[in-house]
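> Fold the following and give me the result.
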Amino acid sequence: MLNDSELATLRNRFRRDAEFLMQTTTSGEEYEKSQEDKDAKPLPRINKHSVFWIVASIAVTYYTDFFRNIMENEDIKSWWFSVGLVLLGTCLSLAMFCIVYLEWFKGIQHYDQEYPAIPPITTAAFLAASGSFTIALWPVWSFFTPLILFTQFMGVVMLISLLG
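Modelled structure (predicted):
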């Protein structure tokens, strides 16, 4: 164990280090400037990552006969599929409200600060929709269903990101 003088020395050293760290931290103004710089320099819209997901989504759509299976397969649990469509429609409506109306027409870049309820509602709707679609389409593609749906989701997100 440490004796009293060693504890006092250790305590003073930590206090001195803490004071030094407090003096060297950046001020709030510098943080705001760096945030403005980040907003000023947008990332390129088309990159390898987005191209990969769009191509993967197209390949999955083609090789799984995605739309034909959705329209014609009788194994799909229609009630879960309908719930998924309603939830996905809610999610996409909120996203279009944010992208088209708030960002394009109103010019609000940080709409999550203006309307703080939109991101959690959209996230919850999307998670519930993905669960509903997984349950509805499980009889068609079995354990590949989450992988197929995730690939489709990423392709659509990357395609939409080209608009924004």
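> Please make it C-alpha for all contacts and neighbour counts, starting now.
Noted.
> helices or strands next to the helix or strand harbouring Met158 in the packing?
Secondary structure from DSSP states H and E places Met158 in helix 145-161. In terms of contacts (3 or more C-alpha pairs under 8 Å, 6 or more residues apart in numbering; DSSP states H and E), helix 145-161 is packed against helix 48-63, helix 118-141.
> Swap in 6 Å and give it another go.
helix 48-63 (3 or more C-alpha pairs under 6 Å, 6 or more residues apart in numbering; DSSP states H and E).
> Another sequence for comparison is provided below:
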Amino acid sequence: MPSSSTATGSSPRKTETTIRRLAEKVFWIAAALVLGYYTELPNALLEYGYGWPIYVSMLCLTGIGGIFAYLTFYLPYFTLDRTRINLSNWEREAPRSIQTATVLGLTLTVCVNVWLWPAFGILTPVILFVEFLGFICLLAMF
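This is a model prediction of the structure:
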């Protein structure tokens, strides 16, 4: 008689891996929320939100969002001939998009660190790393 795990089509190893990944995502999201609450991150963002770092950060974030929207929505659905393009050849359609997004992301990271350094000092990169991982894990859950 087959075991219940093979009857449903999933192996115990696959179930363990799925549960472990979900637990890691929940851990990083909870860590980001707790750290943001106890460090009063929203207040620090508002209190120190002036000067060139905030403007460059918003410009980089807009650029990254534009590249994401272009690759995700425009290329597959709004081409000139109204046919869906082959996404395996997206490098031909947008050859420098990943490099540009990487440079914008690094610039964004440096600017946000400069922006929040007066609030958290040497702990700023650690705090922002945990917040970034929490955000990425939140996006990965959907």
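> How close are the two chains, by TM-score?
A TM-score of 0.68 describes the superposed chains when it is computed by TM-score structural alignment, normalised by the length of the second structure; 119 aligned residues with a C-alpha RMSD of 2.9 Å.
> quick one on the thing from earlier: the helix holding Met158 of the first structure vs the second structure, average distance?
Superposed on the second structure, helix 145-161 of the first structure shows a mean distance to its aligned partners of 1.3 Å (mean C-alpha distance after the TM-score superposition for the first structure).
> whereabouts in the second structure does that helix align?
Using TM-score structural alignment, helix 145-161 of the first structure corresponds to residues 124-140 of the second structure.
> Contacts for that stretch, please.
Stretch 124-140 of the second structure is contacted from outside by 25, 28-29, 32, 117, using C-alpha atoms under 6 Å, 6 or more residues apart in numbering.
> Can you list the buried residues in that stretch?
Neighbour-count burial for stretch 124-140 of the second structure flags 124-125, 127-128, 130-135, 137 (criterion: 16 or more other C-alpha atoms under 10 Å).
> chain center to it, what's the gap?
8 Å (C-alpha atoms, centre = their mean, to the nearest Å).
> Relative to Arg20 of the second structure, how far out is Ser4 of the second structure?
20 Å (C-alpha to C-alpha, to the nearest Å).
> Can you tell me how far the residue most central in space within the first structure is from Asn47 of the first structure?
The centroid of the first structure falls nearest to Thr123 when counting by C-alpha atoms, centre = their mean (8.3 Å). Thr123 of the first structure sits 25 Å away from Asn47 of the first structure, going by C-alpha to C-alpha.
> Equivalent analysis for Ser34 of the first structure, please.
24 Å.
> Ala129 of the first structure too?
Taken as C-alpha to C-alpha, the span from Ala129 of the first structure to Asn47 of the first structure is 28 Å.
> swap in Thr9 of the first structure?
Between Thr9 of the first structure and Asn47 of the first structure the distance is 55 Å, computed by C-alpha to C-alpha.
> And Thr145 of the first structure, by the same measure?
Taken as C-alpha to C-alpha, the span from Thr145 of the first structure to Asn47 of the first structure is 27 Å.
> The counterpart of Asn47 of the first structure in the second structure: how many residues sit nearby?
If you follow Asn47 of the first structure across to the second structure using TM-score structural alignment, you land on Leu22. Leu22 of the second structure has 14 neighbours, counted by other C-alpha atoms under 10 Å.
> just Val55 of the first structure next, same as before
Val55 of the first structure has 13 nearby residues by other C-alpha under 10 Å.
> Distance from the helix or strand that Arg16 of the first structure is a member of to the middle of the chain?
Using DSSP H and E, the element containing Arg16 of the first structure is helix 4-24. Taking C-alpha atoms, centre = their mean, one finds helix 4-24 of the first structure lying 42 Å from the centre of the chain it belongs to.
> okay, it sits on what stretch of the second structure?
The alignment of helix 4-24 of the first structure onto the second structure (TM-score structural alignment) finds no residues at all.
> Cheers, nothing more for now.
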